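> starting from these lines, generate the structure:
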Amino acid sequence: MISHTGLSQAEFARRLGVSAGFTSDAARGLKKPGAEFLHAVRTVFRVSIDWLLTGDGTMRGGSGIDLDLLRTIRLQIAVARAAVIDADPIAKVLLLLIRDGRLNEAVADPDLQAFLSRIAPTDPDADLATELYNGHLWTEDSSAQLRNLLAAAVAHFEARKPLDKMAALARSAGPTIQINVIPSQRIAGRDYYEG
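This next block holds a predicted model:
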C-alpha cells in the first residue's frame, strides 16, 4: 500500500498519526494493523479496506470486470443466437449439453470445435477496453484517469503498428558515418595526431 502512495514509510506513518516503527513492522508482516489503523488508511488515502485485507476489487473500492466471465458471456450469447435465430443444429446440441452439465462429453468433437471457432466472438477492442478499465480504476481524479486511459490506448496501438523496416534500420544506424576511399583525403583529428 505504501508504494502506491509514493510516500516514504515515515511520511506515510506521519499522515496516519502512527509511529514509523509500527508502520515498518506492519509492512513486513510483524504486526497486524487494527481497525483504527485501517480506518485511518481508508480516511486519509481513500483506499478500500476490502482491497487492503483481501486484494479483492480495486484500490479505490470500484469493482473491476472479470474478463474471463465477460468472454464466457459473449460466447454463450453467440451460441444462443446460433441455436435460436440461425437454428444451427450443432448450437442446439451444444445448448443441451451445457444445460445438462455434459459438455465434457463433447470436448474432443471436431464439429463442435469448428463450430466454436466459427461463431466465437472476437473483438480485440472490447477486450482492450475491459483491460484498460480494470487497470485504471485506482485513479480517483477523473481527468487524470481519462488522460491515462488515452495514453495507454495509444501506446497499445503504437506497439502493434507495422514496423517500417527501412526507417528502423536508418534510425539504428545512428549519426551519418563518413567512409573515405581516396588516400589523399585527410580526416581532422586523426591526421593531426599522425602527422
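> alpha carbons only for contacts and neighbour counts from here, please
OK.
> counting neighbours, what do you get for M59?
The tally of other residues near M59 (other CA atoms under 10 Å) stands at 21.
> would you check that L16 makes contact with V44?
Yes. Here L16 reaches V44: they are 6.9 Å apart, a contact under CA atoms under 8 Å.
> who has more neighbours out of these two?
Between L16 and V44, L16 has the larger neighbour count (other CA under 10 Å), namely 21 against 12.
> in what helix or strand does the residue nearest to the more buried one when sequence neighbours are not counted lie?
The spatially closest residue to L16, leaving aside those adjacent along the chain, is A40, at 5.9 Å (CA to CA, 6 or more residues apart in numbering). Following DSSP states H and E, one finds A40 within helix 35-45.
> to compare against the first, here's another:
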Amino acid sequence: MRDIPPDGTAVSATQEACAEQWRGLPARINQVLSHAGLSQTDLAKQLGLSTGFMSEVARGVKRPGPDFFMGVRHSLGVSIDWLMTGEGTMTGGAGIRQDLFLAIRLQIAVAKSAINDGDPVAKALMILIREGQLSAAAADKDFSALLERIALPDADLDLAVELYNGHLWTADPVAQRRNLLAAAVAHFEARRPINKLAAVTGASSNDHGHVQVNVGKGQRVAGRDYLEHRAPRSKK
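Down below sits the predicted model:
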C-alpha cells in the first residue's frame, strides 16, 4: 500500500524510486566492505566516523550525508552514483544493462530466423521493429510464439552479465579471473542436484571429483578439497 502524505496526494514514482535506492544502500555498503577487505570499524576510522554511526548506516537505520559519500569515494575509489543509487558499477563504469542485453539477443534471433530460415513471422516482426510499431507486435500472439521458439532463455548468458557487472571493479586481472571463477563455481554448486537420500541419512559421497593437474614439477589435485603435492627435489 502506498504511503499517503499529509496533503492526501499519492507518493510519486520518483519518490518511490528514491526510497528504493536508499533501502539498497546497506547492501551496497556491505558489498564495498567485502570487496575492500575492510570491517565497519576499519571504514569508520578511515572516514573519521564513530563505529556506532557506521553500524547504523550499514543497517539502514540512518542515512549518511554528502561527507560520507565523498569520503568513501576518496578512500576506496567507489562511484558516488553507484553507492547512492546502485546504477552503473562500483567504480563508475557503465556496466552491461540487462534489459539492453536481452533486447540484443532477441534482435539477433529475429534477424537470424528471418534471413537464414526465411520465417514469414520473423520478417513481419522485423518490419514492425524498423517502423517503430512495437505496440502492434506486443499484442500479436504469433510474435510471442515466435520469440518463445527462437530465443529460449539462456541462464548462462544472464549469469555472464551478472558476473561482468559484479567483478568489473577488480583492477588486478589475475585476481579478477580468480574471483570470477569462484563466483561461477559457487553459482553452480548452489544449484547442484541434491542427493536426497544422503541428505536424510547423513551419508557422505566418496566421489569428490578430484582432478589432477600437472604444473611444472608440481602436481595439484583440485576438487572439493584442495591438495598440493610437490615433487621431491632431485639429488645432485
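> how about the strands in the first structure?
Here the first structure has no strands by DSSP state E.
> how about the helices of it, start to end?
For the first structure, applying DSSP state H gives helices covering 2-5, 9-16, 20-27, 35-45, 49-54, 67-84, 89-99, 110-119, 124-135, 142-160, 165-172, 190-194.
> G61 of the first structure is nearest to which of these?
helix 49-54 (7.1 Å; CA to CA).
> pull the residues that contact stretch 131-145 of the second structure.
Residues outside stretch 131-145 of the second structure that contact it (CA atoms under 8 Å, 6 or more residues apart in numbering) are V121, A122, L125, L128.
> tell me how far it is from the chain's mean position?
On the basis of CA atoms, centre = their mean, to the nearest Å, stretch 131-145 of the second structure sits 30 Å off its chain's mean C-alpha point.
> in that stretch, what's buried?
The neighbour-count check on stretch 131-145 of the second structure (16 or more other CA atoms under 10 Å) flags A137, F143 as buried.
> repeat for stretch 52-59 of the first structure
Those buried within stretch 52-59 of the first structure under the rule 16+ other CA under 10 Å are L52, G57, T58, M59.
> which residues touch it?
For stretch 52-59 of the first structure, the surrounding residues in contact (CA under 8 Å, 6+ apart) are M1, V47, S48, D50, W51, S63, G64, L137, W138.
> which ones are touching the first one?
M1 of the first structure makes contact with L52, according to CA under 8 Å, 6+ apart.
> A168 of the first structure corresponds to which position in the second structure?
In the second structure, A168 of the first structure lines up with A199, judged by TM-score structural alignment.
> tally of neighbours for that match?
10.
> and if you look at the one 3 residues further on?
By the measure other CA under 10 Å, the count of residues near G202 of the second structure is 9.
> before we move on, what about N148 of the first structure?
Residues contacting N148 of the first structure under the criterion other CA under 10 Å number 16.
> before we move on, what about the one 5 residues further on?
Here the count is done by other CA under 10 Å, and A153 of the first structure has 15 residues near it.
> how near is it to E131 of the first structure?
10 Å (CA to CA, to the nearest Å).
> one more: T43 of the first structure?
Taking CA to CA, one finds T43 of the first structure at 28 Å from E131 of the first structure.
> and the two? Which one has more around it.
E131 (15 against 12).
> alignment lookup: H74 of the second structure to the first structure.
Aligned by TM-score structural alignment, H74 of the second structure pairs with T43 of the first structure.
> in this structure Q176 of the second structure contacts N165, no?
No. Taking contacts as CA under 8 Å, Q176 of the second structure lies outside contact range of N165: 11.9 Å.
> trace L112 of the first structure over to the second structure, please.
Per TM-score structural alignment, L112 of the first structure is aligned with F143.
> roughly how far out does stretch 78-89 of the first structure sit from the chain middle?
Per CA atoms, centre = their mean, the centroid offset for stretch 78-89 of the first structure relative to its chain is 33 Å.
> what comes up buried for that stretch?
A78, V79, A80, A82, A83, D88.
> show me the contacts for the last one.
When you say that, I think you mean D88 of the first structure. D88 of the first structure touches A82, counting by CA under 8 Å, 6+ apart.
> measure the corresponding residue of the second structure for it to L147 of the second structure for me?
Under the alignment (TM-score structural alignment), D88 of the first structure maps onto D119 of the second structure. Separation of D119 of the second structure from L147 of the second structure (CA to CA): 12 Å.
> what's the answer for T201 of the second structure, then?
Counting by CA to CA - T201 of the second structure and L147 of the second structure are separated by 45 Å.
> so those two - more neighbours on which side?
Set side by side, T201 of the second structure and L147 show more neighbours around L147, with 15 against 8, by other CA under 10 Å.
> determine which stretch of the helices of the first structure is the most buried.
Comparing the helices of the first structure by mean neighbour count (mean count of other CA atoms under 10 Å), helix 9-16 comes out on top with a mean of 17.
> and that one, what does it pack against?
Judged by 3 or more CA pairs under 8 Å, 6 or more residues apart in numbering; DSSP states H and E, helix 9-16 of the first structure is in contact with helix 20-27, helix 35-45.
> contacts for it?
Here helix 9-16 of the first structure has contacts from I2, S19, A20, T23, S24, F37, A40, V41, V44, using CA under 8 Å, 6+ apart.
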